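# Could you work out the structure for the sequence below:
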Amino acid sequence: MKSRYQIIFSCVVLAFALSQCKKTNTEDSGCVAPSLDNIVPLANPTTIVPATDWIKVESGEFTMGNFSTKRDDPKNEKQPDELPAHKVSLDGFYISKYQVTMKQYLAFCDATGWPKPQEPYFKWGKTADSLNRPIVNVSWYDAKAYAKWVGARLLTEAEWEYAARGGHLGSAPAVDTMYLSGGPYTYYTGAEKSTKIDLTSLAWFRDNTSNQGPKPVGTKESGRVDKNDDVSATKYLTVKGEKVYNAGPGDNRLETYDMIGNVWEWCEDWYDKDYYKNSPASNPKGPQNGLNRVIRGQAWNSLKEYCRVANRGSFSPCSKYDNVGIRLAKPL
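Next up is the predicted model:
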């Protein structure tokens, strides 16, 4: 059980982390949903999002939420809204390999007349590297508009976490230990074995961005350690009575990039801190209403203790920040 002083310290840290989000508009009442009726989907969206940028995620079941033990999480960093850990089954879907880039989103604005986002303090830039950074300062509605234009949608929160854990190939219950603070980070593959890794090899966050904005997409492959690894019988082990794939530390066999860090990603769901207590077991889509929409994945200015797959966040759907962007999904 946390002491009073630990709780106070945790609250101070969280308040500080949220204060680092540079807001470009108000987040309180008065949020009005813009109409998307004039957004006409592209006849050929592959001119913006190449077919090779979509990754197929097979249907499957996984453990959603924080299931870390005291051994995995000696500092007890789990948050109440990450509990309880629960089983979820999902239909298959496609996920975009990369976060939506500045170049892609600004092309959408030019083509449709949708308002361009305010330039962040670190500037858009005109070089290829600059334009390949993830778009920021976009609201949830902006994300929905862009998604409609390219014939896609936002991920549900459950789809996001499933993909971040590697989909059906890497959903081992032990995987959540890969993003605990205090580095080097410990990843447990069994009762006795462990591998120490460094979060800087997995994600862009405060310690390796100098707090100066996001990096070009596609430079952190969500911790994939061994690109030549096979899925074979010898790669399975039993964890908590379940036969699971023995993924490497942060191993995302889907080959998506920046699932942790760089920029937060808008999800489809309304946010409810208690949703996990009553979440459907099959294809959960979040509560029917709410005040804030879910964001996932952390960002370039995140503290390392929050860079965990299970960690949840939320903002008003009208809010725009220089560390919140977009990742897309579409049906199979």
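
# Going by C-alpha atoms from here, please, whenever you check contacts or count neighbours.
Fine.

# May I ask you to name the longest strand in this protein?
strand 264-270 (DSSP state E).

# Past that one, which element shows up next along the chain?
strand 293-296 (DSSP states H and E).

# which residues sit in contact with residue 59?
89, 90, 91, 92, 93, 168 (Cα atoms under 8 Å, 6 or more residues apart in numbering).

# Quick check: closest non-adjacent residue to the first one.
Taking Cα to Cα, 6 or more residues apart in numbering, and ignoring the residues beside it in sequence, residue 89 has residue 61 as its nearest neighbour in space, at 4.1 Å.

# in which helix or strand would I find residue 17?
Going by DSSP H and E, residue 17 is in helix 4-19.

# Restricted to buried residues, select the contacts of residue 59 in ChimeraX.
In ChimeraX, this line selects whichever of the contacts of residue 59 come out buried by 16 or more other Cα atoms under 10 Å:
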select :89,90,92,93,168
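
# with the contacts of residue 59 in mind, which one is nearest to residue 137?
Nearest to residue 137, judged by Cα to Cα, of the contacts of residue 59 is residue 93 at 26.8 Å.

# for comparison, sequence B:
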Amino acid sequence: MTRPDAMPVKGCCVPQRDTAVTRAPDIRPATAGTAAGDWGVPIPGGPATIGTDAPVFPADGEAPARRVMLRPYRLDAHAVTNGRFAAFVDATGYRTEAERHGWSFVFHAFVPQGLDTPAPEQTPWWRRVDGACWSAPEGPGSSVADRLDHPAIHIAWSDAATFAAWAGGRLPTEAEWEHAARGGKPAAPFPWGTAEPDDTGTLPCNIWQGDFPHCNTGADGFVGTAPVGGFMPNGYGLYQMCGNVWEWCADTFRIRSLSRTAKTRNLTASEGRERVMKGGSYLCHRSYCYRYRIAARVGHPPDTSAGHTGFRVAYDS
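Model prediction:
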């Protein structure tokens, strides 16, 4: 296994589109059934430690550790499910970025055999699949009918923000997300504490086991998404804050550094209107994408979608 401090600083396994962002339609807020009180778990406010002084990927802006003050808020106990997202679509007629673009990225192992799909040069384990979207995760012919309790995927930031407003909430800030993920353990690198996941016996979350991107042993029981209530919750009663799917935050992506590299990265992020994603996914592994740590972060444009991008909703108390 490669040591984290020896790993190359690569962009995480979230590919980006090279097309213009489309404009999402206006959606009226929900009036019943998906109100904030139906979903949010109370999260205490007060001082919170965000970031880390021991970054694994300094270029991602994981450092420095800093103290912030937060108001009390509420956060979904788990990522928004296919079932809940389907109710939103039924009520509003909303079409996601993936549907408006006509395609999204599907992990190569899930692409139907015989389908000719192009692969991004930098992330060849992804395939562009026409028709792939939240309701057809692997493309035409696939369905979420048997995955209604799994997280909705192929979700772009703009999709997540629209749903959150409809549900009477908003996307969490990065600080709120990290504070909630720690579950009352300010120094913990993971929602469950300090135990490092491995490929055999310590399996506290849904990430990759084996040789990425070729062989996932599925030792944790899953090779793709898992039901949102799977694995143990953290101290606040929140499920799968790390692993399973990447989760969008409200914040624009920015690195807190005056270095030339950081300035260049921030300029790129600003031009692309990039937003923060947290938590890693079922494709993360310590040998490559060691970003299922709470302090880990990446930034991507708001129309980015793939087979492991999801979200959860925050609510003001």
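
# what range in structure 2 does the longest strand of structure 1 sit on?
The aligned range for strand 264-270 of structure 1 in structure 2 is 246-252, by TM-score structural alignment.

# and that stretch, how far from the chain's centre?
Counting by Cα atoms, centre = their mean, to the nearest Å, stretch 246-252 of structure 2 is centred 8 Å from the centre of its parent chain.

# Same question for stretch 33-48 of structure 2.
The chain centre lies 19 Å from the centre of stretch 33-48 of structure 2; the measure is Cα atoms, centre = their mean.

# same question, stretch 103-123 of structure 1
On Cα atoms, centre = their mean, the centre of stretch 103-123 of structure 1 falls 22 Å from the chain's centre.

# Could you pull out the buried residues of that stretch?
By 16+ other Cα under 10 Å, the buried positions in stretch 103-123 of structure 1 come out as 103, 104, 105, 106, 108, 114, 117, 118, 120.

# Assign the aligned residue in structure 2 for residue 298 of structure 1 to helix, strand or coil.
Counting by TM-score structural alignment, residue 298 of structure 1 corresponds to residue 280 in structure 2. Applying DSSP: H, G, I helix; E, B strand; the rest coil to residue 280 of structure 2 yields a three-state assignment of coil.

# coming back round to it: which of the contacts of residue 59 of structure 1 show up in structure 2 as well?
Mapping these onto structure 2 (both residues aligned by TM-score structural alignment, their matches' Cα atoms under 8 Å) leaves 89, 90, 91, 92, 93 still in contact.

# Nearest to residue 243 of structure 1 among the residues you listed?
Using Cα to Cα, those come closest to residue 243 of structure 1 at residue 89, 16.4 Å.

# Tell me who's in contact with residue 242 of structure 2.
181, 190, 191, 205, 206, 278, 279, 280, 281, 292, 293, 294.

# Swap in 7 Å and give it another go.
Going by Cα atoms under 7 Å, 6 or more residues apart in numbering, residue 242 of structure 2 touches 205, 279, 280, 281, 292, 293.

# check which helix or strand covers it.
With DSSP H and E as the test, residue 242 of structure 2 turns up in no helix or strand.

# in structure 1, which spans are helices?
Taking DSSP state H, the helices of structure 1 run over residues 4-19, 102-112, 128-131, 140-149, 157-164, 206-209.

# Kindly state which residue of structure 2 is aligned to residue 109 of structure 1.
Aligning on TM-score structural alignment places residue 109 of structure 1 opposite residue 89 in structure 2.

# Quick check: chain neighbours aside, which residue is closest to its match?
residue 95 (7.5 Å).

# Distance of that neighbour relative to residue 305 of structure 2?
Distance of residue 95 of structure 2 to residue 305 of structure 2, computed by Cα to Cα, to the nearest Å: 13 Å.

# Repeat that for residue 297 of structure 2.
When residue 297 of structure 2 is compared with residue 305 of structure 2 (using Cα to Cα), they lie 16 Å apart.

# Neighbour count for these two, which is higher?
More crowded of residue 297 of structure 2 and residue 305, by other Cα atoms under 10 Å: residue 305, with 30 against 22.

# Which residue numbers in structure 1 does stretch 107-122 of structure 2 align to?
Using TM-score structural alignment, stretch 107-122 of structure 2 pairs with nothing in structure 1.

# What is the equivalent residue in structure 1 for residue 169 of structure 2?
Using TM-score structural alignment, residue 169 of structure 2 sits opposite residue 152 in structure 1.
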